[in-house]
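> A predicted structure for the sequence below; I have some questions about it.
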Amino acid sequence: MLPNILDVAQKYDLQFQSKSFGKKESLAKCPFCKEDAGKRKKFYLSLNTEEQLYKCWYCKKAGGVLDFEVQLSGKSYQEIKQNYFGTCRQSLHPAYRLTPYQLERIGWKEYKRNDFRQFQKHKSKILRDWKQYTHEKLALHYAIFLCIAHLENQQKRQKELLVWLIDKCWHATIPNMFNRIQDEYLKGQEQGPKKWAVEGTILGRLSWGTCLETIDFDMDTLFVNIVFLQYLRKTEHKKGHVPITEGVPIGG
């Protein structure tokens, strides 16, 4: 049986609108976007006590009660699920372990909900899609991290951008994403780079070169450049023109 979403919200000290508390739609301050903080009469987070769902009407963050506790606690989906339902004796295919948010990122969330038999049939493809998504997101955000790391004499700006990047990593729904990027950057070269780090290095250098040519170092522009370059390389890879991990060593 699923936990009560109000119990979970109270566990993490959410602030409720008193007149709606306990009703089918209970309202609370959103702990994710915090846009209603300091606004006495505004409560953007809606908690559906019948369906055990949550949704913020401002930032649009939404999901089920287990995902709600995942987001509030910072723990993994499997850990939260195990706390309530125990450990499953049968070994599960990795595709079944993906959270609703992860499945949404690769276009399989509604498929699982509406036709689970087909979801089971395509579990291997789902896992491949997730691995490809993970590779692309890690490469893209590693490229951004490299560009931030190489800003000279701009410590305040670097800190601001790292906070921005950490937030983007969090929304990508890949476990420990920022830590993986940071560890990859700091590790010794004798260990050899990950494939996504090689791809990210290429993207970062190409994008930085474009910024040098145009003298435009706005972070939004840099991000758009990296996304566009990744799309071009992916297209060329599909045509067989460019190996997706072709590049130069980190720090070279």
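Here it is on my side, so go on.

> can we go C-alpha only for contacts and neighbour counts from here?
Will do.

> chain center to the top helix by length along the chain: distance?
Ranked by residue count under DSSP state H, the longest helix found in the chain is helix 123-149. Between the mean C-alpha point of helix 123-149 and the mean C-alpha point of its chain there is a distance of 10 Å (CA atoms, centre = their mean, to the nearest Å).

> next structured bit after that helix?
The helix or strand immediately downstream of helix 123-149 is helix 155-171, counting by DSSP states H and E.

> Mind giving me the packing neighbours of whichever helix or strand comes after that next one?
Using DSSP H and E, the helix or strand that directly follows helix 155-171 along the chain is helix 177-186. Here helix 177-186 touches helix 123-149, helix 155-171, going by 3 or more CA pairs under 8 Å, 6 or more residues apart in numbering; DSSP states H and E.

> Out of the ones you listed, which is the most enclosed?
Comparing the helices and strands packed on helix 177-186 on average neighbours per residue, with mean count of other CA atoms under 10 Å, the densest one is helix 123-149 at a mean of 20.

> end-to-end on stretch 85-94?
Between the start and the finish of stretch 85-94 there is a gap of 18 Å, counting by CA to CA, to the nearest Å.

> Which residue ranges of this protein form strands?
Remark: strands of the chain, listed N- to C-terminal, are 25-28, 45-48, 53-56, 62-64; assignment by DSSP state E.

> Kindly reformat these as CSV and extend each row with distance to Val70 and mean neighbour count.
As requested, the strands of the chain are exported to CSV (distance: least, CA to CA, whole Å; neighbours: other CA atoms under 10 Å):
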stretch, distance to Val70, mean neighbour count
strand 25-28, 18, 22
strand 45-48, 15, 25
strand 53-56, 12, 21
strand 62-64, 10, 17
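
> tell me the contacts of Val248?
Applying CA atoms under 8 Å, 6 or more residues apart in numbering, one finds that Val248 lies in contact with Val198, Thr201, Ile202.

> A further structure is provided below for comparison with the first:
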Amino acid sequence: MLPEILTVAEEYGLTFNPRYHGKKETLCKCTFCEEDSKPGKGNKFYLSLNTQDQVYKCWYCGVSGGVLDFEAKLSGLPYNKVREKYFGKRKKPVHPVESLNARQLRLIGWAEYKRKDRHDFKKNREAVLRDWKKYEHGELVKHFALFMVIAHIENQTERQKELLQYVIQSCHNTRIYLLFNQLLAEYVKDEEERSDWAKEGTEIARGAWKASLSTYDFEMDKVVYNVVFLYYLLEMDKKKMPIKDTHKKESIVNDNMSFAN
């Protein structure tokens, strides 16, 4: 039996229009585009929940779907994990790509392709999976680098809090399951015990830290720019030559950091 979409919305703390709460069409703030949460739009509620058919739609950004998709988007869980929560595991194994929801596929450019030709999409599932793994690795590296830079800011409590909130929200926007939790788990490890993506992020963080420290500029835009800039320069260098040695990676990051300044 499908869960009640109103119950799901309440569990995830959505803000409702009290006049319509519990009715067939329940209106609430859209947690996806957040357009109705902007200043001056306090009386706007763009997300509509149909409590009879268990479907939803935002009348501003157009996002829509059923209750299981709704919970998947809110929780960041793969669709099949949400389905298992209510109906148990399927007997037939599911390809990992089938666990990606529409928003995740949109981030790697496959959502529209799947919508237009699902049969051909299945033929290309391995390519989709490679794209998702590449996207996931890149986001893990960049966000760990950002987290490392923020963790080392001293005597600027408000700046640190602002940047940390940015990282938390950015992690949520990646649609990678428990991304921020993964950052925390890697951060408490000894450096040599960290995952490859965390080691790579650590090297980028060192370069970004030096770049910010040289001008003592820890404005959010500057810190993010330094990390992203060094990440893409490192990616360009990796395409030119295979980099297996950690010291070579650090050398490239430091060279690129000097160029950035």
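That came through fine. Just so it is clear, the model here is predicted, and its values are computed rather than measured.

> Would you pull the TM-score for this pair?
Here the TM-score for the pair of chains, by TM-score structural alignment, normalised by the length of the first structure, is 0.80; 243 aligned residues with a CA RMSD of 3.3 Å.

> before we move on, the earlier item: out of the helices and strands packed on helix 177-186 of the first structure, which comes closest to Lys61 of the first structure?
With CA to CA as the measure, helix 155-171 is the member of these nearest Lys61 of the first structure (10.0 Å).

> distance from the closest one to the second structure after superposition?
Taken over the aligned residues, the distance from helix 155-171 of the first structure to the second structure averages 1.9 Å (mean CA distance after the TM-score superposition for the first structure).

> tell me, how many neighbours does the closest residue to Pro31 of the first structure other than its chain neighbours end up with?
Ranked by CA to CA, 6 or more residues apart in numbering and with sequence neighbours excluded, the top spatial neighbour of Pro31 of the first structure is Leu14, at 7.3 Å. Other residues within reach of Leu14 of the first structure by the criterion other CA atoms under 10 Å amount to 17.

> Is it possible to get CSV of the helices and strands packed on helix 177-186 of the first structure that adds distance to Gly86 of the first structure?
CSV is the format used below for these (distance: least, CA to CA, whole Å):
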stretch, distance to Gly86 of the first structure
helix 123-149, 23
helix 155-171, 26
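
> To Cys211 of the first structure, which of these lies closest?
helix 123-149 (10.6 Å).

> corresponding residues in the second structure for that closest one?
When the second structure is aligned by TM-score structural alignment, the counterpart of helix 123-149 of the first structure is residues 125-151.

> Ile144 of the first structure versus Gly192 of the first structure, what's the distance?
Applying CA to CA, one obtains 20 Å for the distance of Gly192 of the first structure from Ile144 of the first structure.

> In contact with Lys38 of the second structure: list those residues for me.
Under the criterion of CA under 8 Å, 6+ apart, Lys38 of the second structure has no neighbours.

> now swap in Gln17 of the first structure and tell me
Contact analysis of Gln17 of the first structure by CA under 8 Å, 6+ apart lists Ser26, Leu27, Ala28, Phe43.

> any idea which of those is the one closest to Glu51 of the first structure?
If you rank the contacts of Gln17 of the first structure by distance to Glu51 of the first structure using CA to CA, Ser26 comes first, at 12.0 Å.

> who wins for proximity to Ile5 of the first structure among the helices and strands packed on helix 177-186 of the first structure?
Closest of these to Ile5 of the first structure is helix 155-171, at 21.6 Å (criterion: CA to CA).

> now for that closest one, which elements pack on it?
Of the remaining helices and strands, those touching helix 155-171 of the first structure by 3+ CA pairs under 8 Å, 6+ apart are helix 123-149, helix 177-186.

> Please produce CSV containing these, extended by distance to Glu79 of the first structure.
Compiled in CSV, those are given as follows (distance: least, CA to CA, whole Å):
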stretch, distance to Glu79 of the first structure
helix 123-149, 20
helix 177-186, 18
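
> With Leu47 of the first structure as the reference, name the closest of those helices.
Counting by CA to CA, and looking across all of those, nearest comes helix 177-186 at 28.4 Å.

> Which positions in the second structure sit opposite that closest one in the alignment?
So helix 177-186 of the first structure sits over residues 179-188 in the second structure, by TM-score structural alignment.

> Now that stretch: buried residues?
Buried residues in stretch 179-188 of the second structure, counted by 16 or more other CA atoms under 10 Å: Leu179, Phe180, Leu183, Glu186, Tyr187.

> Turn these into TSV, including distance to Lys238 of the second structure.
What follows is these, written out as TSV (distance: CA to CA, whole Å):
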residue	distance to Lys238 of the second structure
Leu179	24
Phe180	26
Leu183	23
Glu186	23
Tyr187	24
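
> ok so, going back, how big's the offset between the longest helix of the first structure and the second structure?
Following superposition, helix 123-149 of the first structure is found to deviate from the second structure by 0.6 Å on average (mean CA distance after the TM-score superposition for the first structure).

> Between helix 177-186 and that helix, find me the angle.
Computed with axes from the mean of the first three to the mean of the last three CA atoms, to 10 degrees, the direction of helix 123-149 of the first structure lies at 60 degrees from that of helix 177-186.

> Give me the distance between the residue nearest in space to the middle of the second structure and Trp132 of the second structure.
The centroid of the second structure falls nearest to Thr174 when counting by CA atoms, centre = their mean (1.6 Å). Distance from Thr174 of the second structure to Trp132 of the second structure, counting by CA to CA: 11 Å.

> With Arg83 of the second structure instead?
Distance, Arg83 of the second structure to Trp132 of the second structure, by CA to CA: 21 Å.

> so can I have TSV of the contacts of Gln17 of the first structure showing distance to Ala149 of the first structure?
Supplementary listing: the contacts of Gln17 of the first structure in TSV, determined by distance: CA to CA, whole Å:
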residue	distance to Ala149 of the first structure
Ser26	44
Leu27	41
Ala28	38
Phe43	38
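
> how far does stretch 109-129 of the first structure stretch from start to finish?
Across stretch 109-129 of the first structure, the straight-line distance between its terminal residues is 13 Å, by CA to CA.

> Touching it from outside, list them.
When contacts are taken as CA under 8 Å, 6+ apart, the neighbours of stretch 109-129 of the first structure outside the stretch itself are His93, Pro94, Ala95, Tyr96, Pro100, Tyr101, Leu103, Glu104, Ile106, Trp108.

> and if we set it to 6 Å?
Ala95, Pro100, Leu103 (CA atoms under 6 Å, 6 or more residues apart in numbering).

> so how far is stretch 156-167 of the first structure from its chain's centroid?
Shown here is stretch 156-167 of the first structure, whose average C-alpha point lies 16 Å from the average C-alpha point of the whole chain (CA atoms, centre = their mean).
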